[in-house]
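**Student:** Pasted the sequence and its predicted model underneath.
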Amino acid sequence: MHDGAESLSASKSKIFGFVEALTRGQKQAILLCLDLILAPLALAMTCALALNSLAPLWLLRQMGPVVPIVAICAGLLSILFGIHRIQLKAFEAQAIRLTGMCSVLLAAVLAVLVALLDLPLRGASIVTFGVTYFLLSVGVRLAMLRALVWVLRQGRTRNRVLIYGAGTTGVQLAAALRSHDSISPVGFIDDNPALHGMTISGLRVFPYAHIPRILRRHDVKRVLLAMPSAPYPQQARIARKLEKEGLKVMTLPSFAQLVGEEKLVDHLAPVVPGRFLNRRQIESTLPQGAEAYVGRTILVSGAGGSVGSELCRQLLATRPKRLVLFEVSELSLYNIERELTELARDTEVEICPVLGSVTDARMARMVIAEHKVEVIFHAAAYKHVPLVEANPIPGLANNVLGTRTLADAANEGGVARFILISTDKAVRPTNVMGASKRLAELVIQDMSKRSRGTVYSMVRFGNVLGSSGSVIPLFKEQIARGGPVTLTHEDVTRFFMTIAEAARLVMLAGSFAGNDCGGEVFVLDMGAPVRIRDLAQQMIEAAGFKLRDENNPDGDIEIQVTGLRPGEKLHEELLIGEGLLTTPHPKILRARENSLTELETARLLRTLRSVVAVGDSEGARDVLRRWVEGYGPERPSPENDPPDAVLQSIPSAQT
């Protein structure tokens, strides 16, 4: 028995080898000969049916001259319609129609011959001949295809797949896979209850709940998602559910995607951050202050970051003498240096990339002295709240001690202006990141008191739309995956500004600061705070999808509340104290806030350096509780209601 199986396998291999060895021309010749043979065979069968006998020899003798004519005509018609060139696996509806036309014309040729030669065949027999030839031609080809597919599948690993979606696309896919030598569809999965239990294209339609049973019975490893017209979030949700079953999911594109009328991957409309501000943006061009940077050497720390890189681009437009890019990330420095070098090609601005950390005192002093730096914008900081909360020591070392190191080097090197970029999270902070930025502000306030010529100032603003780690890139990524969009709290609000606004504010603040007013904090009129849930809903709708909630259970993407993260506030503020002072720009105000004495600042820095040196995280938080006003965990209370517009007191601002 074993020998018989081996013999059968060897025979199959020989057949497969013979078919594979045939050239395309030889295969076409075989099919053409087949058509030549089938025409006389159909004629013989027609004669047998006409006399109700299997051996109508006398009729065949009378029709002897007709047989070769019919055979030759069958071959010519096959060539004319190109039937012999159609591959067996492509012999479907169009090929069957061509075969039908060929059969009709061949029957017409027989009818002419019968009339001319006065042969004993009736009209019904001529119709029978056409039908017989058609059935033989189609049937033999389909039988050959089945036989070849059976031979090819023997000894091969067959990938059994499920087709998700029993609509038009799914049916077409099943038809295309029917003759495949290594892929075998085992059934349809569809969410429409009306289709469950039906058989479509020879395959049973199952509900989703039957998937585990199908997997066990048929050893299915892959699902083909054949529902291209479904919304992308719906496809993404289905794909995630199937992947949890251990299946690999592949999506079939629609015809619109295949011809380029619809993007295959990115279904999201471009997001313009400024549309979510709920206020007018400040001028798109720098209204004043550019003269403060013309022909000067400017250093930007954190030049590869979101705000730092935009600041460099806008500073380049003021035509400084030299732009020093100070960055700790090699990749970020490489990217921004390459971009700015291209932008500065037709200018005389010198681009100087410097790889280093602001915590390195020797490096800071050397860079300032070597390039004769006149203005410093300090944008280097660890800013991601959860990461700094989990890693307080490096966060404080970089944000506080790094600021002191660079500020000291600026004072020693005779830098004219030093501008610290701060955040609204520094106001009564509930997290380590915000507290570290408040300590950095206290350091700059202390430096302004002891400065030997350097003017120190700070710029404080809210969240920057579109920056790395901000909500817009996060929400866009979640929407692209089909949701859900995660929200920490239903009522959380934030102040927002665009990256371009942030860069202009910093540059303007740097030009406003003077020797008679160092140490102040500049803030932007950012309007009312934005509710993050409203922002998430706007982004979902801007992407062309519908919000799924209790009122709209058939929507595309839901918003999922995950709870406030450690150290996260419900609402942010921009000012610690009361009272605002005007500046030359109506949208920018300044405030003088309480600071530490020189002795207190020295004690703070000494304690902080000690805890950082030994890696004492709890000791670091004790330093924050001791020296940062309002530092502590968020406590939900009526006081956490959204504050009134911070700048509502503008009309009474003092000059």
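**Tutor:** On my side now, so go ahead.
**Student:** from here on, contacts and neighbour counts on C-alpha atoms
**Tutor:** Will do.
**Student:** ok, how many other residues are close to E598?
**Tutor:** E598: 15 surrounding residues under other Cα atoms under 10 Å.
**Student:** Just give the nearest non-adjacent residue to it, would you?
**Tutor:** Excluding the flanking residues, the one nearest E598 by Cα to Cα, 6 or more residues apart in numbering is D446, at 6.3 Å.
**Student:** roughly how far is stretch 627-637 from the heart of the chain?
**Tutor:** Here the centre of stretch 627-637 is set off from its chain's centre by 37 Å, with Cα atoms, centre = their mean, to the nearest Å.
**Student:** Could you do stretch 291-298 as well?
**Tutor:** Mean C-alpha position of stretch 291-298 versus that of the full chain (Cα atoms, centre = their mean) differs by 40 Å.
**Student:** same question, stretch 286-305
**Tutor:** For stretch 286-305, the separation from the chain centroid amounts to 34 Å (computed by Cα atoms, centre = their mean).
**Student:** quick revisit: got a list of what the residue nearest to E598 touches?
**Tutor:** Contact analysis of D446 by Cα atoms under 8 Å, 6 or more residues apart in numbering lists S595, L596, T597, E598, T601.
**Student:** which residue sits closest to the third one in space, ignoring its chain neighbours?
**Tutor:** The reference is to T597. Closest residue to T597 apart from its sequence neighbours, by Cα to Cα, 6+ apart: D446 at 7.3 Å.
**Student:** here comes the other one, which I'd like you to weigh against the first:
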Amino acid sequence: MIAIKPRIRSFIAFAHDFLAVVIAWWLAYLFRFNFEIPSEYQQSFKYILLWIVPLQASIFYSFGLYRGLWRYASLPDLKQIFLTVALGAIAVPFVLYMLQLPVLVPRAALFLAPMLLMLIMGGSRIVYRSWKEQRLYSLDDAKRQPVIVLGSGSTAVSLVKELERSRDWHVAGLLTDNPNKLGTHLHGVKVLGMIDDLVEWVEKLSVGHVIIAMPSASQALRRHALEICARIGIKPMTVPSYVDLVSGRMTVSQIRNVELDDLLGRAPVVLDMEGLHELLTGKVILVTGAGGSIGSELCRQILSFNPRQLVLLELNEYALYTIAEECRANFPEIPAAFLIGDVKDSARLDQIFDQYRPAAVFHAAAYKHVPLMEHANSWQALKNNVLGTYHLAQTAIKYGIEKFVLISTDKAVNPTNIMGASKRLAEMVCQALQQSVENDCQQVAAKPRTDFVIVRFGNVLGSTGSVIPKFREQIARGGPITVTHPAISRYFMSLQEAAQLVLQAGAMDRTTTGGEIFIMDMGDPVKIVDLAKDMIRLSGLNENDIEIVFTGLRPGEKLHEELAGDNESTLPTPHEKLRITHSCPPNGQWLCSLLEWFSDQQALSDEAVKMTLTTWVPEYLAQPSHHQPVMEKDTGSN
């Protein structure tokens, strides 16, 4: 029966259209003669049907008119019907003329019959679909949940269409930010009011769900909608981001919970695809720290450019295993090497570079947690972030690597902590290597053909060790959320955007002598306390449910981060979201002195590291080791 049913449906549809041809021509004759057809025309009508019906039927069948289902009839189906009917309208008089049949055919019928046929065939399909959907919805109305959609643009209309075909949702109405659309109907659903009227309409319609369908709206508007939902105790949902919709990775029907990325309001990154293909496609690419947040996202995006091979270097076994499983599942066709190794181990690096010969290196391996590196781990932070970068960079020069990209941080600007100072020192090491020439220091290679690129950006939403996972855990426990200071702010960007701009910076041509520091457009800084409040609302709670406590600044922590130092001027680049710093880089002799200092040390205390760093990084402002936090509750004034 399962195999026969489609054939039965096709046969019924074919029989319907067969009969529709007869009815259309009969009605055409009736209309032409005011329902009194002369006897001679009645005879000719019967005769020409012997030619017309098989001709029309063969056209219908050859156009594949019976492959679809009537219950899903849509505009493409109507277009196909129109084409077949139009072809028949041309073919019928042509055949009658060519065969010179001795029949009387009124010319008006040649025009009326196709129009009537189109009306019967298309109309019956639409009526059938409407009946089926109405019957389906009437059966499921008790189960379908009413929902209000915020938005009145093309995305909202597409969402309404999708939801009206679902068994889970019923769109009770639309709310808009455009007063010109008030009272209009979009795909049969009325625009009830403005977004500010949400409270009123939720109560009137007894709605328990709200979907925000404004992917291109401003950050302020989306945040405002979220605040209203939090005020009335409704956890909002949203459609995929504008980037996902345009790329085709997701459709509007894939509704999800609102995430912090949705509130950033950042425009999608437009990439120089030609430059990225030249850098990545068909080449061997090495990523260090490949199991970390930035490293793993870099791997995902590099794999989408079809490299010849991706080499993933990671010290943490579990992190490497996780990204390896993901790569094998999502990109099984691209060769990848998953390697355990330490960037401070020169012998291991030589082994890797000699075996795989990468064309480009993306260096994301680093110790980055500020408080953790500030006490008891300062020397290890310095060795890993500075010496590790040097050994990796020297190996890249030795093997003639085309591009070396260092992932840096905004905490390297006027640093007040060990992590930031060590990353600034790593930047200077790369700049010195780019500028170095043959001299009496045997450890420094001649001026390399390797191009060094340094990319500096701020916090990434949801990255390992960041404030977002910490806030999620605190909310899950019922609070309180701990924020260090009411005024503290940070730059934030999504993980995808950060990785995209790192790749974009790597693909750019050398603008000066190399060793450039690229600064990402991070938008406006976000207050951490506002971020905490947003996360509370996104959890379907309000600030009365979860307490916010201020604990005082942690050691090495600044109130506000910077993207460029006092001695650095920035210049635009061909990409609107990247700027380049212009400063005087250190020379090879400076690098020799730094390496000699490292070779003379075994292990230094935190205080000794801080004291020495003020020599190597003049802008570093060391803070006292002991810091007593002050507990303070959020009074709501912020």
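**Tutor:** Great, that's in hand. Just so it is clear, the model here is predicted, and its values are computed rather than measured.
**Student:** what's the helix or strand for L76 of structure 1?
**Tutor:** Per DSSP states H and E: L76 of structure 1 is located in helix 66-81.
**Student:** which residues in structure 2 does that helix align to?
**Tutor:** Per TM-score structural alignment, helix 66-81 of structure 1 has no counterpart in structure 2.
**Student:** ok, and for that helix, which residues are buried?
**Tutor:** The neighbour-count check on helix 66-81 of structure 1 (16 or more other Cα atoms under 10 Å) flags V66, V67, I69, V70, A71, I72, C73, A74, G75, L76, L77, S78 as buried.
**Student:** now do stretch 289-308 of structure 1
**Tutor:** Neighbour-count burial for stretch 289-308 of structure 1, counted by 16+ other Cα under 10 Å, picks out 289-290, 292-294, 296-308.
**Student:** ok, now stretch 506-513 of structure 2?
**Tutor:** G506, A507, M508.
**Student:** between the residues you listed, which is nearest K558 of structure 2?
**Tutor:** The nearest member of the buried residues of stretch 506-513 of structure 2 to K558 of structure 2, counting by Cα to Cα, is G506 at 29.2 Å.
**Student:** Tell me the spacing between the closest one and K5 of structure 2.
**Tutor:** For G506 of structure 2, the distance to K5 of structure 2 (Cα to Cα, to the nearest Å) stands at 58 Å.
**Student:** With D262 of structure 2 instead?
**Tutor:** Distance, D262 of structure 2 to K5 of structure 2, by Cα to Cα: 46 Å.
**Student:** more crowded one of those two?
**Tutor:** Taking neighbours as other Cα under 10 Å, D262 of structure 2 and K5 compare with D262 leading, 23 against 10.
**Student:** can you tell me the helix or strand for that one?
**Tutor:** With DSSP H and E as the test, D262 of structure 2 turns up in helix 260-264.
**Student:** And the contacts of the helix or strand just after that helix?
**Tutor:** Downstream of helix 260-264 of structure 2, the first helix or strand assigned by DSSP H and E is helix 273-280. Under the criterion Cα under 8 Å, 6+ apart, residues I302, F305, N306, P307, A360, L503, Q504, G506, A507, M508 lie in contact with helix 273-280 of structure 2.
**Student:** which position in structure 1 aligns with the first one?
**Tutor:** I302 of structure 2 is assigned L315 in structure 1 as its aligned equivalent, the criterion being TM-score structural alignment.
**Student:** farthest-separated two in the buried residues of helix 66-81 of structure 1?
**Tutor:** Spatial extent of those (Cα to Cα) is set by the pair V66 and S78 at 18.2 Å.
**Student:** All set now, cheers.
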